[in-house]
Structure formats: structure tokens, C-alpha cells
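Novice: Coordinates only, no sequence provided:
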């Protein structure tokens, strides 16, 4: 049974351009898909859904698109936070919020506050997140604790893993990337060590409940040996 699904929501801009729209319309459609998949994952009893919403590299995109992406969390939560709360979904984030507009940060933190006691799906938004950055920050934090006498110089994987932003969440079982690309793009590299990968050709806005169910079924058919026989 899959407990933790991570998803790279790729292809929003290309989907929009193929239809003759501005790239921002693709991101808006992608936000609707977030709602669809979060509700379906919650219905299926999945414990955690981690979505790559904005990477540390996305700041390189055209300023107009970056500006829209920075506003999107506020638009999404203002529209759907009541529904998410009613469905017992808990909103969380990983990444560094400080670079985002203050009103965007405020609405994300408010969404977390409103849903903190919910016991259904944990909807984790990876925002201004990069895996190399996360690992670097973890190493810095551990080194500081060694200097301060809080940790021994020797380290094991479990201890180092506790310095990751996903600490406390179950291991990732499944990574899904839409739009035909087959790379991790600096996403959860530590956490994906033993995850199953599914790459699909259609864009993120084209993902629906039936397609998500097919992905979960494909995962269920795999034999996970974790290095054993």
C-alpha cells in the first residue's frame, strides 16, 4: 500500500502554449489539478502527497511568470482552504518561504494553522525548494550541533535524515512526473533512494482521478525488494 506519493507537476506552461494560451493559464489549470489529486489521494487513504510547486531554479523563469507563480499559492488557498479543511486534509510546506511576497507567506502559514489538527492526507507543498539546498542546510545544521556538543562527530543515515525538511514523514514510496520528462530536477534526492518512479507523457493539467488510479495500480503491481532478492 502506498503511503507517500511525491509528484513533479510538469508541463503546465507547455500545455497552455499548445492550446494557444499564455503559460500562466497552464499554471492556473495546474492548481485545479492539485485540488483534484489531493482530494482523490485523501479518498484513497494515502498518508502524504508531496508536490513540487516551486523550485529554487524557478526564479530563472521570465519575471512575469515568476510573479504569477508567487501569487498562485494565495489564489489556491483562498479558494480551496475551506474545502481542504472540511475533508480533514492537513497542509504543510517544505522549502524556504522567506523569498516570497509577505502576503503569500501569510496565506500559506494560515492554511497550515487552520489545518494543523487534521488527521487525513498530509498535503506537503514544496515551495522554493531544492534538494541540494536542503542537504547543504542539513549538513550545516549538523556541523553546528557537533561544534555545540549536541551531536557526535560520527553520523549515521537515520540521524542525518532527521535534519531533512521531511523529518517525521513516512518514506516516499512513489515518485510521479508528468509531461514526459525523466529526471529528478533537484527534488527530494535523499528521500527518493528507494522510491518507485512513474513517468507519464501527459501534462500535469491532464491528470485526473482515473489516471491517478492507474498510476497507483502500476505501483501496486511492482515488486519492491529494497536491495534484497
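Specialist: Nice, I can see it. Because the structure is a prediction, the values reported are computed rather than measured.
Novice: C-alpha only now, for contacts and for neighbours.
Specialist: Fine.
Novice: All the helices of the protein, residue numbers only.
Specialist: 12-18, 23-44, 63-86, 102-115, 131-147, 157-161, 209-220 (DSSP state H).
Novice: Now render those as CSV, adding distance to residue 93 and mean neighbour count.
Specialist: Supplementary listing: the helices of the chain in CSV, determined by distance: least, Cα to Cα, whole Å; neighbours: other Cα atoms under 10 Å:
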stretch, distance to residue 93, mean neighbour count
helix 12-18, 21, 19
helix 23-44, 14, 19
helix 63-86, 11, 16
helix 102-115, 8, 17
helix 131-147, 13, 16
helix 157-161, 17, 12
helix 209-220, 22, 14
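Novice: dropping in the other structure now:
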């Protein structure tokens, strides 16, 4: 019983709210006043007060409909009342602008000299003694290492394939069923592919040799 009554009251309130907003279009700022009143009494739980508010809303709706039907006296009275007792809605304040942090410029000290550093893969970059390595430099090194490692892995895979082809040649030769090209076409294709990656291996060997000479 209570839930049924509550549901009917809610539906009646929504109908009145929509009807009041629809009837208030010809009046200045009346829609804002209606919204404020409904929000102020949104959490009213007293049955007596709720019925009184609904009755008052119905009277106001009838009053507004009379003004909409052509009663100019009612329109002027409502506009005067709204202008006198209702505060117009103020626009929202602009968000304060965030101050941009200026990057701190740190001067180098006398012992902080830029030095050239060579990576294990052979490429060079600048560093300053006593300064933390920039993130951009670290990411650059990381990406280069990944790309180079992929090429090295590909070179090793091709090397294994070449050994497999040579072993297959010996196996077929023992069975006396070796094809006419003796699998040299496969071997040549693998060698051509390995030439593209052999530069990396040569660079690593040369750099390792240079490091050994420096250590000695």
C-alpha cells in the first residue's frame, strides 16, 4: 500500500514538474525558480507537507495557464514577482589557469664536462659527468638495442638454416637422390640474406677488438 502510494506521488510530481516548466516559457527566469523549488523539497518525507506542495503546484499551474491563454495582468504580475524575489542564475566561474612550471636551468659545474660514450653496439652519444641520463637518451638506446637484437637473432636463424641445408645435402647425397642443383639455390638465397645482417656482426667484432686493445 505504501509503495503504491509512493509511486503515484512520484508520478504526479514528475507530471507537475514537466507541466510547470512547459508553462513557464513565456515568463522571465520562472523556469529556474521552479527548478530551485523542486530541488529544495526533493527529500521531503512528510505526507502532509508533500500533499500541500502538490496542491500549491497545481494552483500555480492553473495560474500560469490562465496567463498563457491571454491574461496579460497575470503575466505582468508573475514577471514582477520573479524579478523581485528570484535571483537569476549566475554563470559558472571560469576555471583558474594552471601555471606552467618552468624548467629549471641548471648550470654546469667546472668538473661536469660533456664526454662521448660509446655503446656496446658501436653508436656514440654525449653524456655529462654528474648528471642523470635523460629519459629520451635511455629510450633511444633501448629502442636501438631492441632493433639490433632482432637483426642479430635473424642472422643466427639464417645461420642455422644454412647448416641445415648443408646437412640435408650430405644426407641426400648418401641416399643418391640429390637433385641436379644440389640445393645450391637454397644456400645462395640464405647467404644473400645473411649479407644484410653480417654488417652488424662485423661492427660488434670490431668494437670488441677495440675495447680489448684499450684494456691492454
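Specialist: Great, that's in hand. Remember, predicted model here, so these are calculated numbers, not experimental data.
Novice: TM between them?
Specialist: The TM-score (TM-score structural alignment, normalised by the length of the second structure) is 0.22; 72 aligned residues with a Cα RMSD of 5.2 Å.
Novice: ok, back up a step: out of the helices of the first structure, flag the one nearest residue 123 of the first structure.
Specialist: Closest to residue 123 of the first structure of those is helix 23-44 (Cα to Cα; 7.0 Å).
Novice: Show me what the closest one is packed up against.
Specialist: Secondary-structure packing of helix 23-44 of the first structure (3 or more Cα pairs under 8 Å, 6 or more residues apart in numbering; DSSP states H and E): helix 12-18, helix 63-86, helix 209-220.
Novice: Let's see that with 10 Å instead.
Specialist: Helix 23-44 of the first structure is packed against helix 12-18, strand 48-55, helix 63-86, strand 122-129, helix 209-220, with contacts defined by 3 or more Cα pairs under 10 Å, 6 or more residues apart in numbering; DSSP states H and E.
Novice: and for stretch 194-207 of the second structure, what are the contacting residues?
Specialist: For stretch 194-207 of the second structure, contacts defined as Cα atoms under 10 Å, 6 or more residues apart in numbering pick out 118-123, 148-149, 151-159, 162, 188, 191, 208-213.
Novice: could the helices and strands packed on helix 23-44 of the first structure go into CSV alongside distance to residue 37 of the first structure?
Specialist: Below are those laid out as CSV (distance: least, Cα to Cα, whole Å):
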stretch, distance to residue 37 of the first structure
helix 12-18, 15
strand 48-55, 9
helix 63-86, 12
strand 122-129, 10
helix 209-220, 7
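Novice: which one of the ones you listed lies closest to residue 142 of the first structure?
Specialist: Proximity to residue 142 of the first structure (Cα to Cα) singles out strand 122-129 among these, at 19.3 Å.
Novice: between the closest one and strand 48-55, how big is the angle?
Specialist: Interaxial angle, strand 122-129 of the first structure versus strand 48-55 (axes from the mean of the first three to the mean of the last three Cα atoms, to 10 degrees): 20 degrees.
Novice: Strand 122-129 of the first structure to helix 63-86, inter-axis angle?
Specialist: In terms of direction (the same axes, to 10 degrees), strand 122-129 of the first structure departs from helix 63-86 by 160 degrees.
Novice: before we move on, the earlier item: would you mind giving the helices of the first structure as CSV with distance to residue 4 of the first structure added?
Specialist: Shown next, in CSV, are these (distance: least, Cα to Cα, whole Å):
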stretch, distance to residue 4 of the first structure
helix 12-18, 23
helix 23-44, 10
helix 63-86, 18
helix 102-115, 19
helix 131-147, 17
helix 157-161, 16
helix 209-220, 11
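Novice: one step back: of the contacts of stretch 194-207 of the second structure, grab the buried ones for ChimeraX.
Specialist: Buried subset of the contacts of stretch 194-207 of the second structure, written as a ChimeraX selection, criterion 16 or more other Cα atoms under 10 Å:
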select :121,151,152,155,158,159,162
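Novice: Give me the subset of the contacts of stretch 194-207 of the second structure that lies in strands.
Specialist: residue 118 (DSSP state E).
Novice: Quick check: the gap between the spatially closest residue to residue 128 of the second structure that is not a sequence neighbour and residue 142 of the second structure.
Specialist: With sequence-adjacent residues excluded and distances taken as Cα to Cα, 6 or more residues apart in numbering, residue 128 of the second structure is closest to residue 114, at 4.4 Å. Separation of residue 114 of the second structure from residue 142 of the second structure (Cα to Cα, to the nearest Å): 21 Å.
Novice: So residue 54 of the first structure sits against residue 93, correct?
Specialist: No - Residue 54 of the first structure lies out of contact with residue 93 (Cα atoms under 10 Å); the separation is 11.2 Å.
Novice: Find residues that contact each of the two.
Specialist: 125, 126, 127, 128, 129.
Novice: any chance of those in JSON lines, plus neighbour count and distance to residue 72 of the first structure?
Specialist: Converted to JSON lines, those look like this (neighbours: other Cα atoms under 10 Å; distance: Cα to Cα, whole Å):
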{"residue": "125", "neighbour count": "20", "distance to residue 72 of the first structure": "12"}
{"residue": "126", "neighbour count": "25", "distance to residue 72 of the first structure": "13"}
{"residue": "127", "neighbour count": "21", "distance to residue 72 of the first structure": "11"}
{"residue": "128", "neighbour count": "23", "distance to residue 72 of the first structure": "13"}
{"residue": "129", "neighbour count": "25", "distance to residue 72 of the first structure": "16"}
